[in-house]
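Asker: The amino acid sequence is not available; the structure is as follows:
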């Protein structure tokens, strides 16, 4: 932005006027594209310090209504990308600060789609090649497991938890798939290929064991939540994601029918005493869990239990269709 005076106003005064006026405009309306684009140009021309601009956005986020505007989140992402060259992608302190911002915003608006999307983006920008990264992902997973227990119907929260699982898996194995890019057709095709190859490429090492353990414990945790909080569709969709991932683990050679893992300890956050949640998540056992939930509904006809039955039947149908392929 070339700032020139008009003969009466000095360029420095024009810059100050632009900075002050756009700041006021954004405070009043965080969706003001013109004001935010002007501030971007001022940042490019070094008239605004990008780190100070982040502090300004922090201030905006103290107004709950501003946290729901996509434009302000895009503006923040643009600034981070601009200054990212000054800190490593593994500078956990910088990313942790950004996570803390999204956490505070989520408390103001638990189902804030844009805040959660930004939080997903942070995970994707942290490399998986260091112990610090693993520690960050594990801590974030622990935080999310606490979050979903108090926000059972928050689909965005569960989606972020799923992304934490994927990133931890990618730390253990950089070829670990991002399941968000995999469709049911991919699964069915892989089942057919897997039947022909008969699981010849079995991945058996401590890192693959860690991935299987991570997934197994998360399935336990989710089933326990389903039993404790019946009638929440979000939990069943999360279980479907986990079952989908489990099938992919098997088809990718992380485990097969000849392998039996034994975990004597369950997740520290999972206090379930119900053995139905601890069964090895083969398709037969997944169907058994679904039918177990349906039988519980038949004993109690409350509204939430009726919804629980509908969700269990939908899950059973989904599992049954995969089971026909005999992977």
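Answerer: In hand now; what should we look at? Computed from a prediction, not measured in an experiment: that's the story for all the values here.
Asker: going forward, measure contacts and count neighbours with C-alpha atoms only.
Answerer: Will do.
Asker: Would you mind listing the buried residues in the host helix or strand of residue 104?
Answerer: In the assignment (DSSP states H and E), residue 104 maps to helix 92-108. Residues 92, 95, 98, 99, 102, 103, 105, 106, 108 are the ones in helix 92-108 that count as buried (16 or more other CA atoms under 10 Å).
Asker: Dump those to a markdown table, plus distance to residue 27.
Answerer: As requested, the buried residues of helix 92-108 are exported to a markdown table (distance: CA to CA, whole Å):
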| residue | distance to residue 27 |
| --- | --- |
| 92 | 30 |
| 95 | 25 |
| 98 | 21 |
| 99 | 23 |
| 102 | 19 |
| 103 | 21 |
| 105 | 17 |
| 106 | 20 |
| 108 | 18 |
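Asker: Roughly how far does residue 326 sit from residue 244?
Answerer: Computed as CA to CA, to the nearest Å, the residue 326 to residue 244 distance reads 14 Å.
Asker: give me every residue that touches residue 28.
Answerer: Applying CA atoms under 8 Å, 6 or more residues apart in numbering to residue 28 gives no contacts.
Asker: nope, residue 250 is what I meant
Answerer: Contacts of residue 250 by CA under 8 Å, 6+ apart are residue 256.
Asker: circling back: of residue 326 and residue 244, who's got more company?
Answerer: Just comparing residue 326 and residue 244: by other CA atoms under 10 Å the higher neighbour count belongs to residue 244, 18 against 10.
Asker: Which elements pack onto the helix holding residue 104?
Answerer: Judged by 3 or more CA pairs under 8 Å, 6 or more residues apart in numbering; DSSP states H and E, helix 92-108 is in contact with helix 113-124, helix 131-150.
Asker: I'd like those helices as TSV, with distance to residue 11 and mean neighbour count appended.
Answerer: Formatted as TSV, the helices and strands packed on helix 92-108 follow (distance: least, CA to CA, whole Å; neighbours: other CA atoms under 10 Å):
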stretch	distance to residue 11	mean neighbour count
helix 113-124	36	18
helix 131-150	46	16
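Asker: Put this next to the previous one:
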């Protein structure tokens, strides 16, 4: 029933004004923070972000378009920071990692210049590598959590490693950036095979492009 309600709200987004979309994005954050294991609300927030992106791209006035994209960039970065805080606070919640994957790929694609003109390729490469270095730091923190009977540390490790593999795969799928992450990928694959061997087919698929 909860899924159906959120799915209905997703359908309503296309009928909302830009102001209503922004209001929904602001007000749904509190509910999401109280229900971090519920993917439906985070899916709704992703739909809102995509709608704001579409609204900005449809602006015919260049100044208005630039202003909206600037606001959206700030909202996207705030969402990334907020998501990281939730990941560190609530251990082993898959919904948070799924949301981060969307945010990270979207950030690099729309604001971090994954796909750039050839003359800007060097700058794009550097931006992606800086971003990945930060994400690898988050990964290391999640992999080095102390064992606890109250926290699902193993799930956190699986979600974190899987996230990095998928993020690398997504980047390789939409750009020719040389990530030079082969050693990290190998380490992640070894970790995932050990912690979650039943999903080895998925790990095979994600690592094919990275070697």
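Answerer: Sure thing, it's come through. Just so it is clear, the structure is predicted and the values come from calculations on it, not from any experiment.
Asker: Which one of the buried residues of helix 92-108 of the first structure is nearest to residue 59 of the first structure?
Answerer: Set against residue 59 of the first structure, the nearest of the buried residues of helix 92-108 of the first structure by CA to CA is residue 105 (11.5 Å).
Asker: counterpart of the closest one in the second structure?
Answerer: Using TM-score structural alignment, the partner of residue 105 of the first structure in the second structure is residue 31.
Asker: same deal with residue 157 of the first structure?
Answerer: That one, residue 157 of the first structure, aligns with residue 96 by TM-score structural alignment.
Asker: what's the answer for residue 148 of the first structure, then?
Answerer: In the second structure, residue 148 of the first structure lands on residue 87 (TM-score structural alignment).
Asker: if you skip the residues just before and after it, what's nearest to its match?
Answerer: Spatial nearest neighbour of residue 87 of the second structure, chain neighbours left out: residue 96 (6.3 Å); criterion: CA to CA, 6 or more residues apart in numbering.
Asker: For that neighbour, list the residues it contacts.
Answerer: 36, 37, 39, 42, 83, 86, 87.
Asker: Please look at residue 153 of the second structure and residue 93 and confirm they touch.
Answerer: No - under the criterion of CA atoms under 8 Å, residue 153 of the second structure makes no contact with residue 93, lying 10.2 Å away.
Asker: before we move on, back to that, mind listing what the match of residue 105 of the first structure touches?
Answerer: So residue 31 of the second structure contacts residue 41 (CA under 8 Å, 6+ apart).
Asker: Residue 161 of the second structure too?
Answerer: Per CA under 8 Å, 6+ apart, neighbours of residue 161 of the second structure: 139, 188, 191, 192.
Asker: Which contacts among those does the first structure share?
Answerer: Counting by both residues aligned by TM-score structural alignment, their matches' CA atoms under 8 Å, these that remain in contact in the first structure are residue 139.
Asker: May I see the contacts of residue 161 of the second structure arranged in a markdown table, with distance to residue 127 of the second structure and neighbour count as well?
Answerer: Output for these, formatted as a markdown table (distance: CA to CA, whole Å; neighbours: other CA atoms under 10 Å):
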| residue | distance to residue 127 of the second structure | neighbour count |
| --- | --- | --- |
| 139 | 18 | 20 |
| 188 | 22 | 22 |
| 191 | 27 | 17 |
| 192 | 27 | 22 |
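Asker: And what about residue 145 of the second structure, helix, strand or coil?
Answerer: coil (DSSP: H, G, I helix; E, B strand; the rest coil).
Asker: Look up how far residue 149 of the first structure lies from the equivalent of it over in the first structure.
Answerer: Aligning on TM-score structural alignment places residue 145 of the second structure opposite residue 228 in the first structure. As for residue 228 of the first structure, its distance to residue 149 of the first structure is 10 Å (criterion: CA to CA).
Asker: Does the residue nearest to residue 170 of the first structure when sequence neighbours are not counted fall in a helix, a strand, or a coil region?
Answerer: With CA to CA, 6+ apart as the criterion, residue 170 of the first structure has its nearest non-adjacent residue at 5.1 Å, and that residue is residue 176. What three-state DSSP gives for residue 176 of the first structure is coil.
Asker: isn't residue 176 of the first structure right up against residue 203?
Answerer: No - at 11.5 Å, residue 176 of the first structure does not count as touching residue 203 under the criterion of CA under 8 Å.
Asker: give the contact list for the match of residue 148 of the first structure.
Answerer: Neighbour list for residue 87 of the second structure: 93, 96, 97 [criterion: CA under 8 Å, 6+ apart].
Asker: host element of residue 13 of the first structure?
Answerer: Here residue 13 of the first structure sits within helix 11-28, counting by DSSP H and E.
Asker: Also residue 160 of the first structure?
Answerer: Applying DSSP H and E, one finds residue 160 of the first structure within helix 155-172.
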